[in-house]
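Enquirer: One predicted model, sequence on top.
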Amino acid sequence: MLRKCAAVIAALFMSNVPIWADPVTLVANGGGLTVMGDVLGYDGKFIRVDTEFGELTLDFEEVTCTGDDCPDPDQFVPALSFAGAHRIGDLLLPSLVEAYARQSGLSFLRTESGASQFSYVLADAVTEQEKLRLTFRLSNTDEGFADLLANEADVVMAVREVRPTERNLARDIGLGDLTDTGRSRIVALDGLVPIVSPGQTVKSIALADLDRAFSGEISNWSELGGRDAPINLYLRDVNSGLAQGFEDRVLGPSDASLSSGAIRLDNDQALSDAVFSDSNALGVTAFESIGDAEPLGLTGPCGLTVTADRTRLRTEDYPLTIPLFLYLPQRRLPDAAMAFLNYVRSPEAQRVVRRAGFVDQAGVPTAIKGQGDRLATAILNAGEEVPLTELQRMMRVLGKLERLSMTFRFEVGSTRLDAQSRSNAARMARDLRAGVHRDQRLIFVGFSDARGPASENRKLSSARAEAVQRRVNVALGETELSDFTLETEAFGEALPMACDDTEWGRQVNRRVEVWVGPRLE
């Protein structure tokens, strides 16, 4: 049995720890297996050793270990190391660590070990026994993934999604597929926002024009409806994950390159201040870092304009919403470390995220009467094939319900939910198990863009709503729950949120919203 267990879990990795110097001997307590090797890691339950048979991972309680380098379970302190983006590690995660310690009845001690490195020790408040050590190395998203690939970190703090090259390298060295379910946590939300000086007469910009401006194809404000003046471009430095996300999301679809004339700045405050002081500036920054500059809305040819605010970032109705990620490899982590990572996704943690000044993921309900502007604008822009009777049906169905600020969307050209939506499915399942929606009916309401016949679009939106319901049911697992109901509904192209004559507008319109109300008797 021990040999079989070792074979099954031999591919799993454990927390990064130094390699021990001398070999140890492991003998199965029931006999039948004896191995010698160098200790590669120990996580409090399993020991990983490099043997003549290759790398093996064994249940430490099922073996007897002899040798100077055998780990001592009584002295073991679980550890977890983070590396990556300053935006996440500077304020957000420390706030979560300290709140988690207080909630768990633990004391915490923070120790600085350099300009961008620090650690926390969480201990029993009474006995002072150490329960968890957390270390942080703040740099940028690129270096965070590099540290993970070099086995110098357990968790990456990333302000963009993992790139294909990083995903492939991680998979090739046995860290699993970082895009799989469970390999990432979204800890908060942010957004890429175009900003200008307060005196600028241009108040909105099409996403396509933002692309053309930052690639140098447009160089004068008069081409955007402003005065005759050059456009001075500002963006974060090349190592910034947000700048990389901007290039991926805005310049990438047209295969454009950033203009060589763009001014690169190494922190958000410097960028906001520079744009504020330059009447000809056009910059892009994070939602939380706009400062005294003026944000521009994103518009399309049909005239619909979307501005960045907390509600639109939560629902992804703002097209340049950026999740803030923690990426975890396929590696065994100590139970105490997993407890903290699971806390990060809890409702209590979301309140901490909000107090820290970031956009949380709480499913805030909004009654239909509080969505008048959204509904009026959308209905006015509904396609000609949408009859009045369908709009009336939609209002009858939704009129007594509330919309949750949790929206499901799909990756471009795919039936796979995007990263934020995969996180939403897991979060909804947790909320349902916790009784957050007790005695309620939840309706997954599908919408589509207006390409193609309206009847087909309604079928597509219905299929998407059913796909989301299936995903939530899978996340619920075998849980026996009967105090809520899950339903689906679909209205096709009846409620557009952005212009259908742009790809990003169609992507915004293809969505599944969540509406809640009392269960029907």
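Expert: Perfect, I can see it now.
Enquirer: rest of the way, CA atoms for contacts and neighbours
Expert: Fine.
Enquirer: Nearest residue to the middle of this structure?
Expert: The centroid of the chain falls nearest to I186 when counting by C-alpha atoms, centre = their mean (3.1 Å).
Enquirer: Could you report the separation of it from G505?
Expert: As judged by C-alpha to C-alpha, to the nearest Å, I186 and G505 stand 24 Å apart.
Enquirer: hang on, P198 in a helix?
Expert: No. Counting by DSSP: H, G, I helix; E, B strand; the rest coil, P198 is not part of a helix but coil.
Enquirer: returning to that earlier point: my read: the residue nearest to the centre of the chain touches Q420, true?
Expert: Yes. Between I186 and Q420 there is a contact under C-alpha atoms under 8 Å: 7.1 Å.
Enquirer: where do the contact lists of these two overlap?
Expert: Contact with both I186 and Q420 is made by residues P323, according to C-alpha atoms under 8 Å, 6 or more residues apart in numbering.
Enquirer: Could you find the closest non-adjacent residue to N220?
Expert: In this structure, N220 finds its nearest non-sequential neighbour in P230, 4.4 Å apart by C-alpha to C-alpha, 6 or more residues apart in numbering.
Enquirer: Structure two is appended below for comparative analysis:
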Amino acid sequence: MIRKNPSPLAWLFACLLLSHSAFAVDLEIQGSNTVGAALAPMLVTAYLEQRTGHKVSEEGTGKENEKLLTAKDGNSRVSVLVAAHGSSTGFKAMAAGHADIWAASRPAKAKEIQSFSDRADLTSMDSEHVIAIDGLAVLVNPANPVSQLGIDTLGKIFSGEISNWSEVGGPNRNIHIYARDDRSGTWDTFKSLVLGKRYSLSKAAKRYESNDRLSDDVSQDPGGIGFAGLASVRNSKVLAISDGNAPALKPNQLTVASEDYPLARRLFMYTPGSRVTPMAAGLVDFALSTEGQAIVAKSGFISQNPIAVKPDFDATVPDTFRRLTAHYQRLTVNFRFSRGRTKLDNKAMRDLRRVRQYLEQQGRSADDLMLIGFADRQSNELRAQLISELRALSVRKALNELNVKDVAYTGYGHYMPVGGTGSPRNGRVEVWIRSR
């Protein structure tokens, strides 16, 4: 990649005469349309304005889903290319040395991690950066009376096994399926969480590179159903989704930020470990900062800056849990674990610091917090209780290391699952703060 700061005249000449691959850019971001359509350009704009003190201009490159952002920087200009053609394309670009940052709406796949292992560990905190939380919204026409569906029912609909809305409580109308294309991380997430190995997408499905265009078409089709990132709901109706026997949840700030919502997912920026350029490192740091996360919220995604929320309990919540949390609000952050494990992941390590920062900003102390651990269903109640308490204790110890000392904790066993049996989302630690 060319790395220089051309004069304004040379830069303009390049824009007029050269293809995007020949643009002289200082930073190149490639990958997810979910990240690249609006969020990445917003983050880049704010970062460049902070870095240069000048306004940022944005224009296309002549190719769909690509943007070139530039700003004056002293006597020259600084430029950033954002190309949003799908998560898999971003990995290929970074692996080939054509991109500084890989934007992804799914975690790196095992084969990608392995093929990049001689240059960097994509699972390390140096390379993997969760920049936002998104809820994969299931969309229908606003006039559709159906309000919720289970994940298994979704699988049957998108595979074509269920083909008429009357089969799920709707009108006698054929179902029309809308889906993202094969290069999309949104598609990868939907395929993994909904279709799995049991179902295959119907050949009648219409495929899209753009979340927004898919949503717009669904909103105008009385028989339509599709899925898109939360920021692309637009004029469509969003369904509540259930997993197993857990209650159906709509994607909102609490359910998505805590990742309780069955189709919640993380949005990533990946960098090549120690080989990251200073400008790429600066942008990632900005994206992870409090200011950057505020921009995430403005973009329509869910910020990782914790806030306190009083949940609306439904009839399934036990009286014992209502009493336990009666004088508390819940923070919009969860610490999650793989089944049977207590090791915190990269996002959790950053969330620990966010909790500490929240306490400092709100003038609160560790005495105001309560950690509640949960477990997936176990062979007996005692084992589930022990696992849930150990998870809460592991978060307590990690907070101790950040000088948030001796936080109260308890376990709630395998009760109040948010996913079906075996779902890793059930193994979690919720963070509650005393109401003022």
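Expert: Right, received. Where do you want to start? These numbers come from a predicted model, not from an experiment.
Enquirer: Show me what the residue nearest to N220 of structure 1 lines up with in structure 2.
Expert: P230 of structure 1 maps onto N174 of structure 2 when the alignment is built from TM-score structural alignment.
Enquirer: now P295 of structure 1
Expert: Alignment note (TM-score structural alignment): P295 of structure 1 maps to V238 of structure 2.
Enquirer: Tell me which helix or strand S119 of structure 1 sits in.
Expert: Per DSSP states H and E, S119 of structure 1 falls inside strand 117-124.
Enquirer: scratch that, Q392 of structure 1 is what I was asking about
Expert: Going by DSSP H and E, Q392 of structure 1 is part of helix 388-398.
Enquirer: Going C-terminal from that helix, what's the next secondary structure element?
Expert: Following helix 388-398 of structure 1 in sequence order, the next helix or strand is strand 402-408 (DSSP H and E).
Enquirer: Report the aligned residue range of structure 2 for that next one.
Expert: With TM-score structural alignment as the criterion, strand 402-408 of structure 1 aligns to 329-335.
Enquirer: Residues touching that stretch, excluding its own?
Expert: Under C-alpha under 8 Å, 6+ apart, the answer for stretch 329-335 of structure 2 is 253-254, 257-259, 304, 306-311, 344, 348, 351, 395, 428-435.
Enquirer: related to what we said a few turns ago, and the residue nearest to N220 of structure 1, how many neighbours?
Expert: For P230 of structure 1, the count of nearby residues is 15 (other C-alpha atoms under 10 Å).
Enquirer: for it, what are its contacts?
Expert: 219-221, 280.
Enquirer: what sits against whatever residue of structure 1 lines up with S303 of structure 2?
Expert: By TM-score structural alignment, S303 of structure 2 lines up with D360 in structure 1. With contacts defined as C-alpha under 8 Å, 6+ apart, D360 of structure 1 is in contact with 187-189, 314, 350-351, 353-354.
Enquirer: The nearest residue to L254 of structure 2 once chain neighbours are set aside and A264 of structure 2: what is the separation?
Expert: Spatial nearest neighbour of L254 of structure 2, excluding adjacent residues (C-alpha to C-alpha, 6+ apart): T332 at 5.4 Å. Per C-alpha to C-alpha, T332 of structure 2 is found 13 Å from A264 of structure 2.
Enquirer: what packs against the helix or strand that Y100 of structure 1 is a member of?
Expert: Under the criterion of DSSP H and E, Y100 of structure 1 resides in helix 93-103. If contacts are counted by 3 or more C-alpha pairs under 8 Å, 6 or more residues apart in numbering; DSSP states H and E, helix 93-103 of structure 1 sits against strand 106-114, helix 335-343, helix 347-355.
Enquirer: quick one, which of those is nearest to G303 of structure 1?
Expert: helix 347-355 (32.3 Å; C-alpha to C-alpha).
Enquirer: That closest one packs against which elements?
Expert: Under the contact criterion of 3+ C-alpha pairs under 8 Å, 6+ apart, helix 347-355 of structure 1 touches helix 93-103, strand 184-196.
Enquirer: whereabouts in structure 2 does the longest one align?
Expert: Alignment note (TM-score structural alignment): strand 184-196 of structure 1 is matched to residues 128-140 of structure 2.
Enquirer: residue in structure 2 matching L93 of structure 1?
Expert: L93 of structure 1 maps onto A40 in structure 2, by TM-score structural alignment.
Enquirer: wait, what's in contact with its match?
Expert: V82.
Enquirer: Please tell me how far it sits from P272 of structure 2.
Expert: 18 Å.
Enquirer: Repeat that for T153 of structure 2.
Expert: 40 Å.
Enquirer: for Q253 of structure 2, same thing?
Expert: For Q253 of structure 2, the distance to P272 of structure 2 - C-alpha to C-alpha - is 31 Å.
Enquirer: neighbour count winner among these two?
Expert: Applying other C-alpha under 10 Å to Q253 of structure 2 and P272 shows that P272 carries more neighbours, namely 24 against 20.
Enquirer: Translate the more buried one into the numbering of structure 1.
Expert: Match for P272 of structure 2 (TM-score structural alignment): P329.
Enquirer: ditto for S258 of structure 2
Expert: So, by TM-score structural alignment, S258 of structure 2 is matched to T315.
Enquirer: For that match, grab the count of nearby residues.
Expert: T315 of structure 1, neighbours per other C-alpha under 10 Å, totals 23.
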